[in-house]
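> Build me a model:
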Amino acid sequence: MHAHVILAAGQGTRMKSRLPKVLHPLLGRPMLAYAVEAALALAPERLVVVVGHGGEAVREALGGYPVVFAEQKEQLGTAHALLQAEGALKGFSGPILVTQGDTPLLAPDTLRALLAALKEGAGMALLTVELPDPTGYGRILREGEEVLANVEEKDASPEVKAIREVNAGAYAFDPFLFQALREVRNENAAREYYLPDLIAIYRAHGKKVVAVRGRVEEALGVNTRLELARVEELLLDRLRREWMLRGVRMLLPETIYLEPSVELAPDVTLGPGVVLKGKTRVGEGCEVGAYSVLEDTVLEPGARVLPHSVLQGAHLEGGADAGPFARLRPGAVLKRGAHVGNFVEVKNSVLHEGVKAGHLAYLGDAEVGAGANIGAGVITANYDGKRKHRTEIGEGAFIGSNSVLVAPVRIGPGALVGAGSVVTEDVPEDALALARARQRNLLGYARRKREGS
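Prediction:
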């Protein structure tokens, strides 16, 4: 068994944000969650997260994960941060993995390789990558697989600067770790304690230090908004490729945003600019039109969302469609064959089979029976200033354009509501409701008004 420590105490001043750096979102999840999930994939006996700046917010964000926390009260470098985990690892005598909270692309198989190096006799293993341009990184001096030193660029000779292998910031240590950490000195310009100094300390104690070569992207840390965007694009590209290889059609895939929590079926078609977030599930054969946004929404096989629609917490059965320019809010359910057209908003309402609301309507806190027709400009007035009330519209009812249904109210099956009505009382089955003033035509009135008489 092994333990794992994630260093997440840095302030991240280059992000120019009050939000702790490790909590900046990547595809809908905090950056730190990627490091935590990579660690958990190896089932460590203990997982410790070292927090500092914004520690309470970090603790709250990781509330659903099986982690324990240590605190770095003063920002005195990475070696000092790791030393703060000693108490949380009391009594543990196995190997320890150490990673950073701001390197979200580190893969579980790479962590396994670091642990394997310890099993093969190393006292310390560190992840390295070879960069086309290593400027700004510490260079790795090695002899075969064994690491001799990590040389910072400011201390490097021209020959050393030509080396492209750099330290990626992930480590595995044997139980000598905390004794070695106490030997780290802060004799540098920043007066901080740094993890790479452990290379010399381990070697001085006769322990072997080896390098494990990783993929270039695994070294990508996030210190600026620009780097955050770069990492997010790499994550997005992986997701898009994965789903396309599993049978999803993406039109202009580079414009599509989706999160890892989204589930897609084969033969789904996604138009340009589509955004899929949260627990959205899109069934086989569904179409999502250009520039639509779906969040925590379920589309059953055969449902369609037309362009420029926004669906949050909605559920569409097969054959139902919404849009273009539709807005479905939480609790909106469209049963089979229901249709919601342009500039229709639905909230906490069920539209049963074959319901049609073609345009310019608001249906909130309503139950609309099968086959009912909702005219243009119809609204359910569901809020009295204190409470929400329900509207029931029966099967086959026809609600004329520009009508207001003042809840609580029930429209019976097969009933008709005349256009422009304000309905405040229940309408019986198959009845016609007219709730508007009788029209009067005053002959010549308009001409007299123009002439001032």
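> from here on, contacts and neighbour counts on C-alpha atoms
Will do.
> The stretch 151-300 of the chain: helices as residue ranges?
158-161, 177-181, 198-204, 225-245 (DSSP state H, counting those that start in this stretch).
> Adding mean neighbour count and distance to residue 169, write these out as TSV.
Below are the helices of the stretch 151-300 of the chain laid out as TSV (neighbours: other CA atoms under 10 Å; distance: least, CA to CA, whole Å):
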stretch	mean neighbour count	distance to residue 169
helix 158-161	13	19
helix 177-181	17	16
helix 198-204	18	12
helix 225-245	16	16
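> which one of those helices lies closest to residue 17?
Proximity of the helices of the stretch 151-300 of the chain to residue 17 was assessed by CA to CA; the nearest stretch is helix 225-245, lying at 9.6 Å.
> Can you spell out which helices and strands pack onto that closest one?
Packing partners of helix 225-245 (3 or more CA pairs under 8 Å, 6 or more residues apart in numbering; DSSP states H and E): strand 257-258.
> quick one on the thing from earlier: pipe the helices of the stretch 151-300 of the chain into JSON lines and attach distance to residue 46 per row.
JSON lines is the format used below for these (distance: least, CA to CA, whole Å):
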{"stretch": "helix 158-161", "distance to residue 46": "38"}
{"stretch": "helix 177-181", "distance to residue 46": "16"}
{"stretch": "helix 198-204", "distance to residue 46": "22"}
{"stretch": "helix 225-245", "distance to residue 46": "27"}
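> Please enumerate the strands of the stretch 151-300 of the chain.
In the stretch 151-300 of the chain, the strands defined using DSSP state E, counting those that start in this stretch lie at 165-173, 209-213, 249-250, 257-258, 263-264, 269-270, 275-277, 281-282, 287-288, 293-295, 298-299.
> Make CSV out of those and add mean neighbour count and distance to residue 381.
Listed next are these as CSV, based on neighbours: other CA under 10 Å; distance: least, CA to CA, whole Å:
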stretch, mean neighbour count, distance to residue 381
strand 165-173, 24, 59
strand 209-213, 23, 64
strand 249-250, 20, 40
strand 257-258, 21, 35
strand 263-264, 18, 36
strand 269-270, 22, 35
strand 275-277, 22, 30
strand 281-282, 24, 31
strand 287-288, 26, 30
strand 293-295, 24, 26
strand 298-299, 25, 27
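> And this one, please, so the two structures can be compared:
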Amino acid sequence: MKTSRAAIILAAGQGTRMKSALAKPLHSVGGRSMLDWTLALADAVGADRKVTVWGSHSPAVKEAAEAAGSATALQDPPQGTGHAVACAKDALGGFEGHAVVLYGDTPLIRPETVEAVFSALAHGASIAVLGFEADDPAGYGRLIEDGADGLDAIVEDREASEAERAIRLCNSGVLGAPVPLLFDLLSEVTNENAKGEYYLTDIVAIARSRGLKCKAVRGAQAEMLGVNSRSDLAEAEAAFQARRRQEMMESGVTLIAPDTVFFSHDTRIAADVVVEPNVVFGPGVNVASNVRIKAFSHLEGASLGEGAEAGPFARLRPGAELGANAKVGNFVEVKKARLGEGAKASHLTYLGDTDVGAHANIGAGTITCNYDGFFKHRTVIGEGAFIGSNTSLVAPVTIGAGAMTGSGSVITEDVPDNALALSRARQSEKPGWAQRFREAMQARKAKAQVRSKKD
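This is a model prediction of the structure:
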């Protein structure tokens, strides 16, 4: 029988180095808050219970955690990581399973890495600590192993000896233990240290003094990046993007210039899609196979059917849906609009709150006038319709299947199937008017120049 699991997420830090009114855990990486990354990690490893520890300075963290299904516990005032974990005790009352301590500012840890922590507990460790071999260990707590596959202690950098500072195995902060044991050990932790705080890491030495087995689990340094500043946030974003680009290419997506393409945490792209340079994916994009997304396009909350094409310089906003083999070209913006199979809007068009039937053609400069200043209205364009260039479609309006609109028309009424709709002034000519106008203006300009010289 599988042991039940819990996650304690520490998110009560002040985050002063971010210099932001927004709480640090709510800053985003890959279009998702760091807190949501950690909550999703807890879900991915099957945590039956989640408790987010928040600080009185950041009630928005509490609100976000509870909205995501996590219980919350207040740490006030903050007195170190050990104190923060102890604050979760009441929220986990009666829970007998294993818990892992995670952090609301460490968004890159993979589920399989945390699974290794739980696996160590399942195989007899009383405490399992996630560590990593650091390129430069300065500033990190060191994991002191006993040489027999065991962990003897965790020593903070500022309190380490010279020999201990030479150790490159560093503490990530992630730690797992059975819940009853975790809180029992924490009850013995004191704040007799350089910072006067209760260190979570002290429970390792306490456990070892009781003869309990502790174990270090190794992970990749790239996953352990904690965010404390805007510079760290940019580094985390870059690391996420590099990882995501590699995953995309390994799954069969062609990125012509990988470093110029930016993904969101939930971007889904099928094999045999080509993404040209300088494309940005916001949250909520799904792309079917054999799609081509051309350069300098921005997509968010959009779906593209098989064989569709977007760009260059296309903007697909939330609710944009391109059917199979549909096409939107340069400087086309689509919002809450569906283009049916084979429909085309090749250039210079705005389609908002619109349904476009299969194989319809939208001419350059077409605008769906969807907003009256108070409400949004829909436009329906039937299958095989042909919308002439520079047409304004004033919603709510329906263009029938196979219907056409003349270029430059302003369409305010429904157009029947297979009809032609025209709405523009009759053309007239005034012979010689342009020449007379130019002569008169040239004469006026010459007089003005003479007066200017006299003055």
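> before we move on, back to that, right, so of the strands of the stretch 151-300 of the first structure, which gets closest to residue 308 of the first structure?
Short answer: strand 293-295, nearest of those by CA to CA, at 7.6 Å.
> Mind putting the strands of the stretch 151-300 of the first structure into JSON lines with distance to residue 332 of the first structure?
What follows is the strands of the stretch 151-300 of the first structure, written out as JSON lines (distance: least, CA to CA, whole Å):
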{"stretch": "strand 165-173", "distance to residue 332 of the first structure": "46"}
{"stretch": "strand 209-213", "distance to residue 332 of the first structure": "51"}
{"stretch": "strand 249-250", "distance to residue 332 of the first structure": "26"}
{"stretch": "strand 257-258", "distance to residue 332 of the first structure": "22"}
{"stretch": "strand 263-264", "distance to residue 332 of the first structure": "20"}
{"stretch": "strand 269-270", "distance to residue 332 of the first structure": "21"}
{"stretch": "strand 275-277", "distance to residue 332 of the first structure": "17"}
{"stretch": "strand 281-282", "distance to residue 332 of the first structure": "15"}
{"stretch": "strand 287-288", "distance to residue 332 of the first structure": "17"}
{"stretch": "strand 293-295", "distance to residue 332 of the first structure": "12"}
{"stretch": "strand 298-299", "distance to residue 332 of the first structure": "11"}
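> quick one: which of the ones you listed is nearest residue 44 of the first structure?
strand 165-173 (12.8 Å).
> how much does the closest one stray from the second structure?
Per the superposition on the second structure, strand 165-173 of the first structure and its aligned residues are separated by 1.1 Å on average (mean CA distance after the TM-score superposition for the first structure).
> what is the orientation angle of that strand with strand 209-213?
If you take axes from the mean of the first three to the mean of the last three CA atoms, to 10 degrees, strand 165-173 of the first structure sits at 120 degrees to strand 209-213.
> Could you tell me where strand 165-173 of the first structure falls in the second structure?
On the basis of TM-score structural alignment, strand 165-173 of the first structure is assigned to residues 169-177 in the second structure.
> Pull the residues that contact the matching stretch.
With contact meaning CA atoms under 8 Å, 6 or more residues apart in numbering, stretch 169-177 of the second structure is reached by 98-103, 117-118, 121, 126-134, 137, 140-144, 154, 201, 224.
> if we can go back for a sec, do you know which of the helices of the stretch 151-300 of the first structure lies nearest residue 74 of the first structure?
helix 177-181 (16.3 Å).
> Tell me which other helices or strands the closest one touches.
By 3+ CA pairs under 8 Å, 6+ apart, helix 177-181 of the first structure packs against helix 78-83, helix 198-204.
> Rebuild those as JSON lines, extending it with distance to residue 174 of the first structure.
Putting those into JSON lines (distance: least, CA to CA, whole Å) gives the following:
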{"stretch": "helix 78-83", "distance to residue 174 of the first structure": "14"}
{"stretch": "helix 198-204", "distance to residue 174 of the first structure": "10"}
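> how about these, which one is nearest residue 362 of the first structure?
Per CA to CA, nearest to residue 362 of the first structure of those: helix 78-83, 55.0 Å.
> tilt between whichever helix or strand comes after that closest one and strand 165-173?
Going down the chain from helix 78-83 of the first structure, the next helix or strand is strand 96-100, by DSSP states H and E. Relative orientation of strand 96-100 of the first structure versus strand 165-173 (the same axes, to 10 degrees): 140 degrees.
> and the helix or strand just after strand 96-100 of the first structure, which residues are buried?
Of the helices and strands lying after strand 96-100 of the first structure in sequence (DSSP H and E), the nearest is helix 108-119. Of all the residues in helix 108-119 of the first structure, those buried under the rule 16 or more other CA atoms under 10 Å are 108, 110-111, 113-115, 117-118.
> For helix 108-119 of the first structure, which helices and strands make contact with it?
Using 3+ CA pairs under 8 Å, 6+ apart: helix 108-119 of the first structure touches helix 31-40, strand 96-100, strand 124-130, strand 165-173, strand 209-213.
> can we see that at 7 Å?
strand 124-130, strand 165-173 (3 or more CA pairs under 7 Å, 6 or more residues apart in numbering; DSSP states H and E).
> Save these as JSON lines, and put in distance to residue 40 of the first structure too.
Shown next, in JSON lines, are those (distance: least, CA to CA, whole Å):
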{"stretch": "strand 124-130", "distance to residue 40 of the first structure": "19"}
{"stretch": "strand 165-173", "distance to residue 40 of the first structure": "15"}
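> would TSV of the buried residues of helix 108-119 of the first structure with distance to residue 378 of the first structure be doable?
Listed next are those as TSV, based on distance: CA to CA, whole Å:
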residue	distance to residue 378 of the first structure
108	55
110	59
111	59
113	63
114	64
115	65
117	69
118	70
